[in-house]
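*Asks:* Could you work out the structure for the sequence below:
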Amino acid sequence: MTNEERSLNFIEEIIEEDLKEGKYEKIVTRFPPEPNGYLHIGHASSICLNFGLTQKYNGYTNLRFDDTNPTTEETEYVESIKDDIRWLGFTWKEELYTSDYFETLYGYAVKLIEKGLAYVDDISAEEMAELKGTPTEPGKDSPFRNRSVEENIDLFSRMRDGEFEDGRRTLRAKIDMAHINMLMRDPILYRIKHAHHHRTGNKWCIYPMYDFAHGQSDSIENITHSICTLEFVPHRELYDWLIEKLEIYPSKQYEFARRNVDFTVTSKRKLLQLVTEGFVEGWDDPRMPTISGLRRRGFTPASIRNFCDRIGIAKRDNLVEYSLLEFFIREDLNKSAWRRMAVLDPVKLVITNYPGGQDEMLEGENNPEVEGGEGSRQIPFSRELWVEREDFMENPPKKFFRLGPGLSVRLKHAYIVKCEDFVKDEAGNVTEIHCTYIPESKSGHDTSGIHVKGTIHWVSVPHAKTAEVRLYDRLFKVEDPGNEERDFKEYINTESLQVIPNAFIEADLANAEHGKGYQFIRKGYFTIDKDSTSGMLVFNRTVTLKDAWAKEIKKG
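*Replies:* All right, here's what the predicted structure looks like:
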């Protein structure tokens, strides 16, 4: 569905009305991540929304890092965020940091003090909470609420100069301790935090709170539509109050609902736990819902953008099925992934009537779903082949259309073979399948007149390359592992990663390209991993060919 075909979402309706009324010459949005972790699929939705709106309405989007908490922020996270946004296909106009505005924000705070709208408070966090009141009971004034403007200016200056230890004093807005919105009951604007900042070093020891920095930074950048998630609805009143009292550019905040994805968590705190406690190997582990994890697993930018477009935005939180995200990557890779053959659980097949020492080159299309096949590759064929163990049964049932005594199948791109006998070891495991082939049955040139119902894939033994194959599945066993009533780590799927150390792959895969998807015929979609070396390729399974979880959920 194109943008023109679908109906407008409620933010687009607001923008179109604003443009119609001539409120703005240009639509300006911002994406304001805090650099305290890697971006996840939830951020992707916000990225697509903010950048997509300004693409549609010929505006621009700024990337602004909300770096007001120096104890949790790192340059590593800044760089990863920029990489993820670029990879998704978006470009920001300005790369900005809230720390760029520290001096301006400090001046705004002084202006509020001078207008009698802010004061320095000495009470502790515990005392502040006690005086806050409840949703049904008004709060009580701090004993320091009525300090003079001069005293507040002096104390705030000394806070900046580092005279007081962490937590000793705060700067609070003077609004209304009986306000129905508890966030308006004299909220904290600045706190003391003696910590090294990733950009400003030790220049500052007081830092603005998010609620103070957010709206003012938007105003400085002339943001027309500041788009947040629903938890910021109660904050909008303070956002507007600060802009009004400071008499600065009137940016406007709008909220949309989060789209949580089932079978995963997107809390940065919980994702960090997964990393630091060793449940995953890092932020880009292919089981993580981070954009870098999805990228490493083999998801494409288009699949994520299409997913975000399909789920859209709304005013009510909703749980989206992970299988929908898988649908979009299957749809994308089906059109773009080259087909190759790989055998993950091998058993040897010997064609007894094929000349020993002989081999030949067969031809296979790269992608039969695309007109022209995107070219073709040469596939070496020989007397000895690797096939999947599951493609042979010693005592097959009636509707088993693969290999078994007396059964015939077609080898993909090759010949029809008939199973004559097999060999077992002392433990009873099949070690070799002996077949004969029909020379006249070559794919594309079949004159044998024989028809078989089954086709299996294979890899020529003397030409095969080995690779490590990692089969990834969902990290959690339940739909809503982030439910606060339970420890999310109890629901980790211990079988979310299966490593096959020595799979056999088609020789052409030795030239596999990083970032490209490959369909291992009958096995799923795969991509080469960053752990690959010249001596050993590593492939990650992006997704299975079909939704294997739908049946499991129905069983449950």
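*Asks:* Could you use CA atoms for every contact and neighbour count after this?
*Replies:* OK.
*Asks:* residues touching residue 464, list them.
*Replies:* Residue 464 makes contacts with 504-507, as judged by Cα atoms under 8 Å, 6 or more residues apart in numbering.
*Asks:* buried stuff in the helix or strand that contains residue 417?
*Replies:* Using DSSP states H and E, residue 417 sits in strand 416-424. Neighbour counts using 16 or more other Cα atoms under 10 Å place 416-420, 422 of strand 416-424 among the buried residues.
*Asks:* Ok, stretch 303-322 next?
*Replies:* For stretch 303-322, the neighbour count (16+ other Cα under 10 Å) marks 303-309, 313-314, 320, 322 as buried.
*Asks:* Kindly report the same for stretch 513-524.
*Replies:* In stretch 513-524, counting by 16+ other Cα under 10 Å, buried: 515-524.
*Asks:* Now intersect these with the strands, please.
*Replies:* The members of the buried residues of stretch 513-524 that map onto strands under DSSP state E are 517-520, 524.
*Asks:* if I read this right, residue 378 contacts residue 363, doesn't it?
*Replies:* Yes: between residue 378 and residue 363 a contact is recorded at 4.8 Å, counting by Cα atoms under 8 Å.
*Asks:* Mind giving me the packing neighbours of the strand holding residue 417?
*Replies:* Here strand 416-424 touches strand 408-411, strand 430-437, going by 3 or more Cα pairs under 8 Å, 6 or more residues apart in numbering; DSSP states H and E.
*Asks:* could you check the angle strand 430-437 makes with it?
*Replies:* Here strand 416-424 points in a direction 150 degrees away from that of strand 430-437 (axes from the mean of the first three to the mean of the last three Cα atoms, to 10 degrees).
*Asks:* List of residues touching strand 416-424?
*Replies:* Applying Cα under 8 Å, 6+ apart, the contact partners of strand 416-424 are 351, 403-411, 430-438, 441-442, 452.
*Asks:* Please provide the structure for the following sequence as well, for comparison with the first:
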Amino acid sequence: MTSKRKLKQLVDDAVVAGWDDPRMPTIAGMRRRGYSPAAIRTFCDMIGVTRSDGTVDVAMLEHAVRDDLNNNAPRAMAVLNPLTVTLTNLSEDHREIVISPNHPQNEALGERELAFTRQVVIDADDFREEANKKFKRLVLGKRVRLRNAYVIEAYDVVKDAQGQIVEVLAKVIENTVGNDPEDGIKPKGVIQWVSKSEGGRATIRLYDRLFTQAEPEAGGDFMAVVNPNSLVVIENAYVEPSLLAATPEQAFQFEREGYFVADRFDHSAEAPVFNRTIGLRDTWQEGA
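*Replies:* Down below sits the predicted model:
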């Protein structure tokens, strides 16, 4: 067997063994999860070299990954828990293009076009029928801005037989793309959205730390501290059209959700699959 064939066999064996699972602390796993070579090199520079054994907090690696992606990953919008919003003062065939920057600080990454239509989807957690003043998202009778698009105001909901909200009825406040409402009533916050007719369905894999403790073998049984939520799969997320054209291993920041990468093996335009690389902030240090 040639050296090239041996190497391929080793790679194939590693895949079968699960070495490329994004939860595993292997180079293959890190690559599939979206850790860039630059971030790993930065991490190595941070910890230095020593002859003695030592333990390094995984948060240092995550910091290097997060810092690299924050500077270099283009932004995009994805809705993981979709709720339909119908903008009733728009026509059925309304289609308007709004322009969104690919990065708020890096103009070199350019812009993209987003189709704004009569029906959009927002995250269900971004809507409440009633809420206190601390809730800065969409509430009945209140306003919110759809990122890089219009301010909208919700006025009613549609519920199913079980009483669950399946649709929000709202209206567009005119002339608010890039502007505050002319009547002086400002929106409470900004939320992500995707056109329901022009966005695409995607599978989202939410990866997290494999163990709930920094030193899983300290108690003698590492299986007792395996994180049950180290992988959560969402089958019916909505993503903006630009993400359907993503290439395997291309990284993005899904606004307000975290950093994600198109899976190197499973992703395609027809069946998009994105792996969460890391969250926007270190919630583990906050006890979440």
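*Asks:* TM-score for this pair?
*Replies:* The TM-score (TM-score structural alignment, normalised by the length of the second structure) is 0.91; 281 aligned residues with a Cα RMSD of 2.2 Å.
*Asks:* just to revisit the earlier point, dump the ones in strands among the buried residues of stretch 513-524 of the first structure into TSV; add distance to residue 372 of the first structure as well.
*Replies:* Shown next, in TSV, are these (distance: Cα to Cα, whole Å):
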residue	distance to residue 372 of the first structure
517	18
518	18
519	17
520	20
524	22
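*Asks:* Just name the closest of those residues to residue 446 of the first structure, please.
*Replies:* Lowest distance from residue 446 of the first structure to these (Cα to Cα) belongs to residue 520, with 24.7 Å.
*Asks:* Let me know how buried the equivalent of residue 231 of the second structure over in the first structure is, in neighbour terms.
*Replies:* Matched by TM-score structural alignment, residue 231 of the second structure corresponds to residue 497 in the first structure. Residue 497 of the first structure has 18 neighbours, counted by other Cα atoms under 10 Å.
*Asks:* need the contact list for residue 497 of the first structure.
*Replies:* 470-473.
*Asks:* quick check, nearest of the residues you listed to residue 42 of the first structure?
*Replies:* Checking the contacts of residue 497 of the first structure against residue 42 of the first structure by Cα to Cα gives residue 473 as the nearest, at 19.6 Å.
*Asks:* same for the host helix or strand of residue 387 of the first structure, what does it pack against?
*Replies:* Assigned by DSSP H and E, residue 387 of the first structure belongs to strand 384-388. Strand 384-388 of the first structure sits against strand 342-343, strand 346-351, strand 459-460, with contacts defined as 3+ Cα pairs under 8 Å, 6+ apart.
*Asks:* Now render these as a markdown table, adding distance to residue 393 of the first structure.
*Replies:* A markdown table is the format used below for those (distance: least, Cα to Cα, whole Å):
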| stretch | distance to residue 393 of the first structure |
| --- | --- |
| strand 342-343 | 17 |
| strand 346-351 | 12 |
| strand 459-460 | 19 |
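*Asks:* count of neighbours near residue 483 of the first structure?
*Replies:* Residue 483 of the first structure sits with 10 neighbouring residues when counted by other Cα under 10 Å.
*Asks:* What of residue 215 of the second structure?
*Replies:* Residue 215 of the second structure has 12 neighbours, counted by other Cα under 10 Å.
*Asks:* and it, helix, strand or coil?
*Replies:* Secondary structure state of residue 215 of the second structure, per DSSP: H, G, I helix; E, B strand; the rest coil, is coil.
*Asks:* do residue 113 of the second structure as well
*Replies:* Following three-state DSSP, we place residue 113 of the second structure in the strand state.
*Asks:* So the aligned residue in the first structure for it versus residue 457 of the first structure, what's the distance?
*Replies:* Matched by TM-score structural alignment, residue 113 of the second structure corresponds to residue 378 in the first structure. Between residue 378 of the first structure and residue 457 of the first structure the computed distance is 15 Å (Cα to Cα, to the nearest Å).
*Asks:* okay, the two: which has more neighbours?
*Replies:* More neighbours surround residue 457 than the other of residue 378 of the first structure and residue 457, with 22 against 13 (other Cα under 10 Å).
*Asks:* thinking again about what came up before, just the buried residues of stretch 303-322 of the first structure now: which is nearest residue 335 of the first structure?
*Replies:* Among those, residue 303 lies closest to residue 335 of the first structure (Cα to Cα), at 11.7 Å.
*Asks:* pretty sure that closest one is in a helix, no?
*Replies:* Yes: counting by three-state DSSP, residue 303 of the first structure is located in a helix.
*Asks:* That one contacts residue 334, doesn't it?
*Replies:* No: applying Cα under 8 Å, one finds residue 303 of the first structure not in contact with residue 334, separated by 11.4 Å.
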